[in-house]
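> The following block contains a protein sequence and its predicted model.
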Amino acid sequence: MNPIFKNILAVIVGLFVGSVVNMAIILISSTVIPPPDGADVTTMEGLKASMHLFETKHFIFPFLAHALGTFTGAQATALIAANHKTKLALVIGAFFLLGGIVNVFTLPSHIWYNVTDLVFAYLPMAYLGGKLIKKKKS
């Protein structure tokens, strides 16, 4: 298979896998840590209106979703990519980081969470995911 085509396919698959993992964790989060009383988390408007009710524990699963979604997406990309595995894994991290930045501007949240999420959940996890696959393949 053409390496360029294989790398493009790797990025597409990585984005898909990462998004599925992210959404799966978000979907199960409310069964593990229920949202605060009176919070409507079924719509974006309801979520925005009730963010002030959220405690630290309510940010654990969103962070895990972002970090593990990026990590698995980067790993999938590095597994499939023909070459430049770590660089392409970082492309996945950059895509998810862009989504995280959009999320920060759309959904008001605590500044400590925004900083933690943007600094630790995307590029470091993508780098780690890509490096682990690269090391395993060597």
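The structure has been received and is ready for your questions.
> alpha carbons only for contacts and neighbour counts from here, please
Will do.
> Which positions within the helix or strand hosting residue 21 qualify as buried?
Using DSSP states H and E, residue 21 falls within helix 3-32. Neighbour counts using 16 or more other C-alpha atoms under 10 Å place 6-8, 10-22, 25-26, 29 of helix 3-32 among the buried residues.
> Then stretch 125-138?
Here stretch 125-138 shows 125, 126, 127, 128, 129, 130, 131, 132, 133, 134 as buried, counting by 16+ other C-alpha under 10 Å.
> Against that first model, consider the following:
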Amino acid sequence: MNSTIKNILAIILGWIGGSIINMALIQVGHSIYPIPNIDINNMNALSKVMPTLGTNYFIFPFLAHALGTFVGAIIAYSMATNNKMKFAYIIGVFFLLGGIMINFMITGPLWFITADLLLAYIPMAWLGGQLAQKISKK
């Protein structure tokens, strides 16, 4: 298979794999910490209640963003044919852009937005790439 096609697939499958992890953890979080009297699919209602929620409601969103990026970066790194770390970072940037968008749409507390945007995306892409590199050398 052509290396360009493999690299494009690395990004697509890294994004899909990371998104599956992200959504699964969000769903687990909502089942463990349900928000009372809120339809979680209603962005306006969710946005209004977010600043009033306790720290426990933000554990799973942070884990979802961080681990989704981490897994996506591992997939992209593992599938890319060259400049593998670049592909892990591309996944990190895609998820960071999504994180910026969701933090504007559903505004949470400043501490969460700061931690989310600074720790969950690019650092986790780096960690995912580093782990994939170590695994591939074995």
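Perfect, I can see it now. Quick caveat, the model's predicted, so the values are computed rather than measured.
> For the helix holding residue 21 of structure 1, which helices and strands make contact with it?
helix 60-80, helix 85-106 (3 or more C-alpha pairs under 8 Å, 6 or more residues apart in numbering; DSSP states H and E).
> Can you tell me the SS state at residue 42 of structure 1?
Under DSSP: H, G, I helix; E, B strand; the rest coil, residue 42 of structure 1 falls in the coil class.
> Could you check how many residues crowd around it?
Neighbour count of residue 42 of structure 1, defined by other C-alpha atoms under 10 Å: 8.
> Kindly report the same for residue 53 of structure 1.
13.
> Could I get the contacting residues of the residue nearest in space to the middle of structure 2?
Closest to where the C-alpha atoms of structure 2 average out (C-alpha atoms, centre = their mean) is residue 65, at 3.0 Å. If you count contacts by C-alpha atoms under 8 Å, 6 or more residues apart in numbering, residue 65 of structure 2 has them with 22, 95, 99, 116, 120, 121.
> got a winner among those residues for most neighbours?
Most surrounded of the contacts of residue 65 of structure 2: other C-alpha under 10 Å gives residue 121, at 29 neighbours.
> isn't that one right next to residue 96, touching?
Yes. Between residue 121 of structure 2 and residue 96 a contact is recorded at 5.4 Å, counting by C-alpha atoms under 8 Å.
> Widest-spaced pair of the contacts of residue 65 of structure 2?
22 and 116 (13.2 Å; C-alpha to C-alpha).
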